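Undergrad: what's the 3D shape of this:
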Amino acid sequence: MSVASRRDVTGGLLSVLMAGAGSALAAPPHDDVSAFADGRHQLILLRPQQSLPPVRLFRLEGGTLDLAALRGAPILLNFFASWCAACRTELPVLDQLARSVTHDRLQVVAVSEVRSDRDRVGRFVGALGLKTLPICLDPNGYVAQQGDGSGRTAPFILHGMPITYLISASGLVIGYLQGAADWSSSVAADLFAYLRRN
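TA: Now for the predicted structure:
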């Protein structure tokens, strides 16, 4: 390869790298939603992203909750079980988060995967002292299914417990985080800001 050819190739590579660096510098660091991690867990992005399907949940205290009615604000949709030790740690954090944000900035909803016993879920929630966090039930498994390929067609897949799906203000299901996360961290605040803009 001649010196001129090497110079052309090197110049081309440098311009590609500089263009990439320029676009990276132009975008605020909190626009990279994939950077969210709490030290033990990483956000799994869904590709392609899907719109939030029509989902109606049963409230623990009675009545129903239509997730589509929450559109316009980001949603943290958490799935938990009473037998899950990490859920016992995470639910009080989510309750505090639900208490500290206005509904137009973030909606937090927790769904119990204990399907058959409303009283058991009520005792579990009471023992944790949860006051603000909306607790819902999925008694028929129409909202979530185990990630075991059971052939069901529920819109959310449970890869473990707890698991939290992140839904943008525009109603896109962005991704999920498996395991208990630190939702009070500054990194989580950046993530919520990202979800509000999208």
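
Undergrad: only C-alpha atoms for contact and neighbour calcs from this point on.
TA: Fine.

Undergrad: Just say helix, strand or coil for Thr10.
TA: What DSSP: H, G, I helix; E, B strand; the rest coil gives for Thr10 is helix.

Undergrad: Count the neighbours of it for me.
TA: Number of residues near Thr10 (other C-alpha atoms under 10 Å) recorded here: 12.

Undergrad: any idea how far it is from Ala21?
TA: Going from Thr10 to Ala21 by C-alpha to C-alpha, to the nearest Å gives 16 Å.

Undergrad: what residues are up against the residue nearest in space to the middle of the chain?
TA: What sits nearest the mean C-alpha location of the chain, by C-alpha atoms, centre = their mean, is Leu166, with 2.5 Å. Applying C-alpha atoms under 8 Å, 6 or more residues apart in numbering, one finds that Leu166 lies in contact with 74-77, 173-176, 195.

Undergrad: Try it again at 7 Å.
TA: By C-alpha atoms under 7 Å, 6 or more residues apart in numbering, Leu166 lies in contact with 75-77, 173-176.

Undergrad: Give me the number of neighbouring residues for Ser170.
TA: Counted with other C-alpha under 10 Å, Ser170 comes out at 16.

Undergrad: Could you also give me the structure for this next sequence, so I can compare it with the first?
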Amino acid sequence: MSRRRGDRRAVAAAAGVARLAAPRSRRRLLVDGALLGLGLSWLPAAARSASLPSFSGGGAPFVEESPKEPAPSIRFLDDGGHVRSLDDFAGRVLLVNIWATWCPPCVGEMPALDRMQRDLGGSDLQVVPISIDRPGAAAVLPFYQGEGIAALPVFLDPVQATVYSRSTGRRPDALPLYGLPVSFFVDRRGRLVGYLVGAADWDADGPRRFLRHLAGPSA
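TA: Now for the predicted structure:
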């Protein structure tokens, strides 16, 4: 990616922030350089079952939701400044990863997520990495270029419209920010089936087997 092309994308993405942020322009941002007041103590007690394969991330296991409710239709920006949503990927299994470039565990797992999208992504599965960096594309595009990340799309949420915290209160149009990184899993029917707090080894057999299970025999 040339520097000029990257600059154009950054400007376009910045122009889209106003459209994304308009409904919540007076809400304070959830994250300002650090994730405050969040941790495993906020995690709800979710029912576990044997219906899905189990795997773990950085010390925290996958938590299966029960019952499985429709995932919120969160809105975010692409690197062209266009508003996108999870509805754009209807019919696919989604791995929605909330991350930031200032979060060491987040950036540590991004190359493996890129390989996950390269190897498994397509009509059956999509990795949806949403950066909550306040600078938006200005932070994310150089990181992608420096790490050689090519398969993952660039999705941005500089005003944190996609997430809510314990301090801001639950919102039906957003996902709970239990920590960073946090990954949410959505099945083909658009249901939120579970989540994982912390980084994971996405190259390992466990998470890949889990996603293939969700996607079905064709994946």
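
Undergrad: related to what we said a few turns ago, now rank the contacts of Leu166 of the first structure by neighbours and give me the top one.
TA: Counting neighbours by other C-alpha under 10 Å, Ile75 leads the contacts of Leu166 of the first structure with 27 neighbours.

Undergrad: which position in the second structure aligns with that one?
TA: When the second structure is aligned by TM-score structural alignment, Ile75 of the first structure is paired with Leu94.

Undergrad: where does its match land in three-state SS?
TA: strand.

Undergrad: top helix in the second structure by residue count?
TA: helix 3-21 (DSSP state H).

Undergrad: quick check: that one aligns to which part of the first structure?
TA: With TM-score structural alignment applied, helix 3-21 of the second structure matches no range in the first structure.

Undergrad: Check which element follows that helix along the chain.
TA: Later in the chain than helix 3-21 of the second structure, the nearest helix or strand by DSSP states H and E is strand 63-64.

Undergrad: From the chain's centroid, how far away is that following strand?
TA: 16 Å (C-alpha atoms, centre = their mean, to the nearest Å).

Undergrad: what ranges do the helices span in the first structure?
TA: 3-26, 85-100, 118-128, 186-197.

Undergrad: In JSON lines: those helices, plus distance to Asp32 of the first structure.
TA: Below are the helices of the first structure laid out as JSON lines (distance: least, C-alpha to C-alpha, whole Å):
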{"stretch": "helix 3-26", "distance to Asp32 of the first structure": "10"}
{"stretch": "helix 85-100", "distance to Asp32 of the first structure": "22"}
{"stretch": "helix 118-128", "distance to Asp32 of the first structure": "34"}
{"stretch": "helix 186-197", "distance to Asp32 of the first structure": "8"}
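
Undergrad: Relative to Ile44 of the first structure, which of those is closest?
TA: helix 186-197 (13.0 Å; C-alpha to C-alpha).

Undergrad: So which bits of that closest one are buried?
TA: By neighbour count on 16 or more other C-alpha atoms under 10 Å, the buried set for helix 186-197 of the first structure is 187-188, 190-196.

Undergrad: Looking at the helices of the first structure, spot the one closest to Leu57 of the first structure.
TA: When these are compared (using C-alpha to C-alpha), the closest one is helix 118-128, at 13.3 Å.

Undergrad: how big's the offset between that closest one and the second structure?
TA: Once fitted to the second structure, helix 118-128 of the first structure is off its aligned match by 2.0 Å on average (mean C-alpha distance after the TM-score superposition for the first structure).

Undergrad: quick revisit: out of the helices of the first structure, which comes closest to Leu158 of the first structure?
TA: Set against Leu158 of the first structure and scored by C-alpha to C-alpha, those come closest in helix 85-100, at 13.7 Å.
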